[in-house]
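Sequence first, predicted model second:
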Amino acid sequence: MSNRLEGQKILFITANTGIERDELLKPLETLGGWGASVTHASIEGGTVQTFLQDTEKDRTVDSNTKLAGLSAADFDALVIPGGTVNADTLRQDSDAQALVKAFATAGKTIAAICHGPWLLIDAGVVEGKTLTSYPSVRTDLVNAKAAAWVDEAAKTCPANGWNLVTSRTPDDLPAFSEAIAKALVKA
């Protein structure tokens, strides 16, 4: 176990249902195992339903807090797990949108995987960026004036003082976690 992220505070945000289990738990456990302090916030707080895939319920996990009232100033990075239900719910949540904007304005690292970039679109932070996502989100990103969509396991895009880290699918989780760690160490 490495302590290379010791002192880093990472916020994971989700809805209360529809989260792709591995896209939440694997990076949370990996980054925590590398010494980061990890917090999981959900829209309503409390119990969160994970899915093995978009329609197959898995186990429930507890979030540490609600999204409302959180401040980007208290964290070094923001992670947005995927799952279509999770991402579609988060993109419509004003607290989630405000957090994304605050992290970008503060020059913090923002990471999103799979359908997670939908929230980035609705928060208005993708214009002029190069990123990746689940393939079906590509058209949405291009239409939102993202500079370029690439088919890579993980893509880091320095973005006006902050780092944007994106990834495609659960198969890419090791590369996603590694890219988040590298962005934090360089920040």
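Thanks, I have it. Quick caveat: nothing in here was measured; it's all calculated off a predicted structure.

rest of the way, CA atoms for contacts and neighbours
OK.

Summarise which helices and strands the host helix or strand of Ala87 is packed against.
Per DSSP states H and E: Ala87 is located in helix 84-91. Judged by 3 or more C-alpha pairs under 8 Å, 6 or more residues apart in numbering; DSSP states H and E, the packing partners of helix 84-91 are strand 9-14, strand 17-20, helix 94-105, helix 117-123.

Just name the most buried of these.
Per residue and on average, the most neighbours among those fall to strand 17-20, with a mean of 26 (mean count of other C-alpha atoms under 10 Å).

got the angle for the very next helix or strand once past that one vs strand 9-14?
Counting by DSSP H and E, the element after strand 17-20 in chain order, helix or strand, is helix 21-33. Between helix 21-33 and strand 9-14, the angle comes out at 170 degrees (axes from the mean of the first three to the mean of the last three C-alpha atoms, to 10 degrees).

Second structure follows, compare the two:
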Amino acid sequence: MSDALIISTSYGTETDEIRVPLEALQEAGVTTTVASVDGRRIQTLGADRTTGPLVDSDTTLGAVAARDHDIVIIPGGTLNADELRIDPDAQRIVRDAAADGIPIAAICHGPWLLVTADLVVGKTLTSYPTLAADITNAGGSWVDEEVCVDPTNGFVLITSRTPEDLPAFTGAVLDAVA
């Protein structure tokens, strides 16, 4: 059985970018762990403005290891991604996943963490369009596509732009854990 890890802060995660993959993974029978910075429930937001539902967190980022999972998923939300990218445990998780060849999936602003963790060099990926310069400046190649799957540099990276891309993103995530 596959095991997925979703990492987040406790505030500002884009509602659909955490809930849609989480529900799809659970429906597919994938054991899914949600880890937040402090282990508290996650207050989601729609478009960084509208309060969304809470999502339960199972544990803290500090208590999880990438090697115990088959994929690491980073949802977006500007506030979530801005805080997550500077969190040492979040950086450790994605660096360890990449080093161990574990797929990483990031949507919207989620790739900011990968930029900070120095994991986009030589990779082709997509994101929310405002991250294009950050990705390019960090040594990656940015493309405007609903989903981008890049297997280079020893790990598969799955990225998408916005909540509108969730069907393609979630499909690629499910393919990665199949």
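Great, that's in hand. The structure presented is a predicted model; accordingly, all values stated were derived computationally and were not measured.

superposed on structure 2, where does the helix holding Ala87 of structure 1 end up, distance-wise?
The superposed helix 84-91 of structure 1 is, by mean C-alpha distance after the TM-score superposition for structure 1, a mean 0.3 Å from where its aligned residues fall in structure 2.

Would you mind giving the residues in structure 2 matched to that helix?
Counting by TM-score structural alignment, helix 84-91 of structure 1 lines up with residues 78-85 of structure 2.

Once you drop chain neighbours, what's closest to the residue nearest in space to the middle of structure 1?
The structure's structure 1 has its C-alpha centroid closest to Ile80; by C-alpha atoms, centre = their mean the separation is 1.9 Å. Sequence neighbours aside, Ala112 is the residue nearest to Ile80 of structure 1 in space, at 4.5 Å (criterion: C-alpha to C-alpha, 6 or more residues apart in numbering).

Repeat that for Thr14 of structure 1.
Once flanking residues are discounted, Thr14 of structure 1 sits nearest to Ser42: 4.7 Å by C-alpha to C-alpha, 6+ apart.

Look up how far Asp62 of structure 1 lies from that neighbour.
9 Å (C-alpha to C-alpha, to the nearest Å).

measure the counterpart of Asp68 of structure 2 in structure 1 to Ser37 of structure 1 for me?
In structure 1, Asp68 of structure 2 lines up with Asp74, judged by TM-score structural alignment. From Asp74 of structure 1 across to Ser37 of structure 1, the span is 11 Å (C-alpha to C-alpha).

One more: Ser177 of structure 1?
Between Ser177 of structure 1 and Ser37 of structure 1 the computed distance is 14 Å (C-alpha to C-alpha).

So between the two, which is more surrounded?
Set Ser177 of structure 1 next to Ser37 and count neighbours by other C-alpha atoms under 10 Å: Ser177 wins out with 22 against 18.

Overlap of the contact sets of Ser42 and Asp62 of structure 1?
Common neighbours of Ser42 of structure 1 and Asp62, using C-alpha atoms under 8 Å, 6 or more residues apart in numbering, are Val48.
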